[in-house]
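A.B. asks: with the sequence up front, the predicted model follows.
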Amino acid sequence: MTTVRFPRRGARPAIALLLVGLLLSGCSPRQMVIGGIADELAAQGQSAEPDLDLAREASAFYLKLSESILRQQPGHRPLAEAVAGGFTQYAYAFVAGEAEQIEARDARAAQRLRQRAAKLYQRAQRHALQALEQEHPGFVRALASPQPQDWPPLKPEQVGLAYWAAAAWGGWISLSKDDPEVVADLPLAVRLAQLAWAVDPAWGDGALTGLLATFEASRPGGSQAQALRWFDQAIAQSAGKSVGPLLGKAESYALPAGDQALFEKLLHQALTIKDQADSPLTLQNEVMRRRARWLLDKTADLF
């Protein structure tokens, strides 16, 4: 996971003022109005927000509005990326995560949350793939081809969309183990991440490399040695700024390996990361730190 794309404080007034200003301009055509709102929403999606609870409260409004504007501007790549990223991270941080935390005391409620998270991941994946299809008709069909020469090329500016499509796809698959048709698409999600990594392996301060590592560690027949190399590369790429690669290595490598010492070391290391002022990673890191603390509290149950 990478930058959490939720609106900052004041997002609603800023968007409302923009809308009023554009409408009052009189000579602006409708598409200019919609395009201006799309630009503003995409920018809001990349802003930093240090308050996790405020982000949760604001995100529903932001995502619904952004999704509505995106339907009218389907070719707006920055907004499509923000929407796909927003739904993916909302599902991970606020829905799937809550399901895990309440599982022990309310299994039925946890299952309902997992089903909701799966639908949100699916929604994010659909937005990202539709944007890629918009720019490259036949993208999904080409991705599914068994012939490497048919696989769709990616431009550097499309790597973010590809990352969110693959990450959301992976999340959807992980919560759909009883749906063979969904699970069967895992190779396509991995392939998309690999195509993106070939274009920009350092994307997202190690987020893309970390996603490949997680896929490799969890897929049937995956190489744990390769997963470890990718996790270590992702940690190096993050340069001490992102909690995500450390948490990913702890959960997807150390935990399955039964290495409690490494598991605890990585989580404690994750908790030492301090965010720089106005860092776009602030909210993502806080989500990950909360999870790291929760995992540390559950260590005795996990090993």
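C.D. replies: Arrived safely. Numbering: from 1, shown residues only.
A.B. asks: going by C-alpha atoms from here, please, whenever you check contacts or count neighbours.
C.D. replies: OK.
A.B. asks: separation between K274 and I173?
C.D. replies: 32 Å (CA to CA, to the nearest Å).
A.B. asks: put this next to the previous one:
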Amino acid sequence: MTTRLMMATLVAAVSLSACGGRQSTLVDEGPAPQKAGDATTQLAAGDAAFALRSDKAKVNEAIKIWEEAQAVDGTDAQIPLKLTYAYFFLANAHIIWEDDEDALKVAYDKGVTAGERAIKLLSPDFAKMIKDGKTWEEAIPHVKREGLPGLYWYATNLGRWATLDGITTLLSNKDRIFAIMQHCEKLDETFFHGAPHRYFGVAYTKIPFPSGDLPKSRGEFEKAVAIAPTYADSKVLFAETYAAKAGDRALFKKLVEEVLALPDDVIPELVPETKNAKRKAAILLADIDDKF
């Protein structure tokens, strides 16, 4: 169990890479998205299944329905947005506990592809710049607030896939995802419960390599927690990445105990996510003497 959680943290922590080893669909025009019908009923059915996502089978059911809905209406950006998060959740809350690295990679890779579809629909100017050969650093500033969710979940899935793919992939384009997260922070630092600050909190425990910048890391985590005090994953990552590396046992213990004390429904729409974070926190607390 500890090994699985360590892998989960490594994957979450070092999401600093990009697309070495895979071809981005952003550089392939492909057929233009088409709307062949109304996917409203399918979207609702997928939503109903995903509401029960503590059950892995329900996550897979939702994904199947939304993939079918996307074939009906390829112009609705909400469909790939639902899919990119669903694949992330499938990996992060279910497959991660199964010791199946290949399945993890597949799920995150599918999350990347869904994120790319969302980017094309939400930020067509950005997507065109990438297709035309502009660098990501040149194109990223052209993404507006409405494009933030697609960009963020694309980068998050991509970073986790790349971490699993190997150190070369991890390092080859790390500056890209860092730039994406900087832009996400600029667009809305509160997005998904302080996600940009949470990312930088983890990142600065690793960079500059190898010692990181622990004061910056702590500052970023504190910002994430201030934005969303009851979002459990911020405190789990704060404990496991910053507090463990800083040798701060008291902070480590405080953070994981705060997570374990949270009601499962502290954020009503994120009950499965909170339960998953509490599962990680319980393992961290059980292993505290091994870390300090």
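C.D. replies: Nice, I can see it. The structure displayed is predicted, hence computed values, not measured ones.
A.B. asks: any idea what the TM-score is?
C.D. replies: Here the superposed chains carry a TM-score of 0.76, computed using TM-score structural alignment, normalised by the length of the second structure; 253 aligned residues with a CA RMSD of 2.7 Å.
A.B. asks: returning to that earlier point: higher neighbour count, K274 and I173 of the first structure?
C.D. replies: Neighbours were counted for K274 of the first structure and for I173 using other CA atoms under 10 Å; I173 has more, 23 against 14.
A.B. asks: hang on, the more buried one packs against V183?
C.D. replies: Yes: contact between I173 of the first structure and V183 holds when scored by CA atoms under 8 Å: they sit 5.3 Å apart.
A.B. asks: in the second structure, which helix is the longest?
C.D. replies: In the second structure, with assignment by DSSP state H, the single longest helix is helix 101-122.
A.B. asks: can you get me a residue count around I96 of the second structure?
C.D. replies: Counted by other CA under 10 Å, the residues lying close to I96 of the second structure total 19.
A.B. asks: just L129 of the first structure next, same as before
C.D. replies: 20.
A.B. asks: could you do the one 3 residues further on as well?
C.D. replies: Using other CA under 10 Å as the criterion, L132 of the first structure is surrounded by 24 other residues.
A.B. asks: need the contact list for the alignment partner in the second structure of it.
C.D. replies: The alignment partner of L132 of the first structure in the second structure, by TM-score structural alignment, is I119. Applying CA atoms under 8 Å, 6 or more residues apart in numbering, we find I119 of the second structure in contact with F126, A127, G147, G150, L151.
A.B. asks: then A117 of the first structure?
C.D. replies: Contacts of A117 of the first structure (CA under 8 Å, 6+ apart): A91, Y92, V95, A96, W172, L175.
A.B. asks: do that again at 7 Å, thanks
C.D. replies: A91, V95, A96 (CA atoms under 7 Å, 6 or more residues apart in numbering).
A.B. asks: which one of the residues you listed is nearest to L18 of the first structure?
C.D. replies: Distance to L18 of the first structure across the contacts of A117 of the first structure (CA to CA) is lowest for A91, with 28.8 Å.
A.B. asks: just checking, that closest one touches R123?
C.D. replies: No: look at A91 of the first structure against R123 with CA atoms under 7 Å: they stay out of range, at 10.1 Å.
A.B. asks: the more surrounded of the two?
C.D. replies: Neighbour totals were compared for A91 of the first structure and R123, and A91 leads with 26 against 19 (other CA under 10 Å).
A.B. asks: assign that one to helix, strand or coil.
C.D. replies: Judged by DSSP: H, G, I helix; E, B strand; the rest coil, the three-state class of A91 of the first structure is helix.
A.B. asks: quick check: the gap between the residue nearest to it when sequence neighbours are not counted and A166 of the first structure.
C.D. replies: Distances taken as CA to CA, 6 or more residues apart in numbering place A117 nearest to A91 of the first structure, at 4.9 Å, with adjacent residues excluded. Using CA to CA, A117 of the first structure is found at 16 Å from A166 of the first structure.
A.B. asks: for the helix or strand following the longest helix of the second structure, packing partners?
C.D. replies: Counting by DSSP states H and E, the next helix or strand C-terminal to helix 101-122 of the second structure is helix 124-131. Packing partners of helix 124-131 of the second structure (3 or more CA pairs under 7 Å, 6 or more residues apart in numbering; DSSP states H and E): helix 136-139.
A.B. asks: just the buried positions in the helix it packs on, please.
C.D. replies: W136, E137, A139 (16 or more other CA atoms under 10 Å).
A.B. asks: circling back: columns distance to S242 of the first structure on top of the contacts of A117 of the first structure, output as CSV?
C.D. replies: Formatted as CSV, the contacts of A117 of the first structure follow (distance: CA to CA, whole Å):
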residue, distance to S242 of the first structure
A91, 20
V95, 22
A96, 21
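A.B. asks: what number of residues lie near the closest residue to L90 of the second structure other than its chain neighbours?
C.D. replies: Nearest non-adjacent residue to L90 of the second structure, counting by CA to CA, 6+ apart: V59, 6.6 Å away. By the criterion of other CA under 10 Å, V59 of the second structure has 23 neighbours.
A.B. asks: so which bits of the strand or helix carrying V59 of the second structure are buried?
C.D. replies: Element membership for V59 of the second structure (DSSP H and E) is helix 56-72. Within helix 56-72 of the second structure, the residues that count as buried by 16+ other CA under 10 Å are 56, 58-63, 65-70, 72.
A.B. asks: now for these: which two are most distant?
C.D. replies: By the measure CA to CA, K56 and V72 form the most distant pair in these, at 24.8 Å.
A.B. asks: neighbour-wise, give me the winner out of the contacts of I119 of the second structure.
C.D. replies: Within those, most neighbours by other CA under 10 Å means G150, with 29 neighbours.
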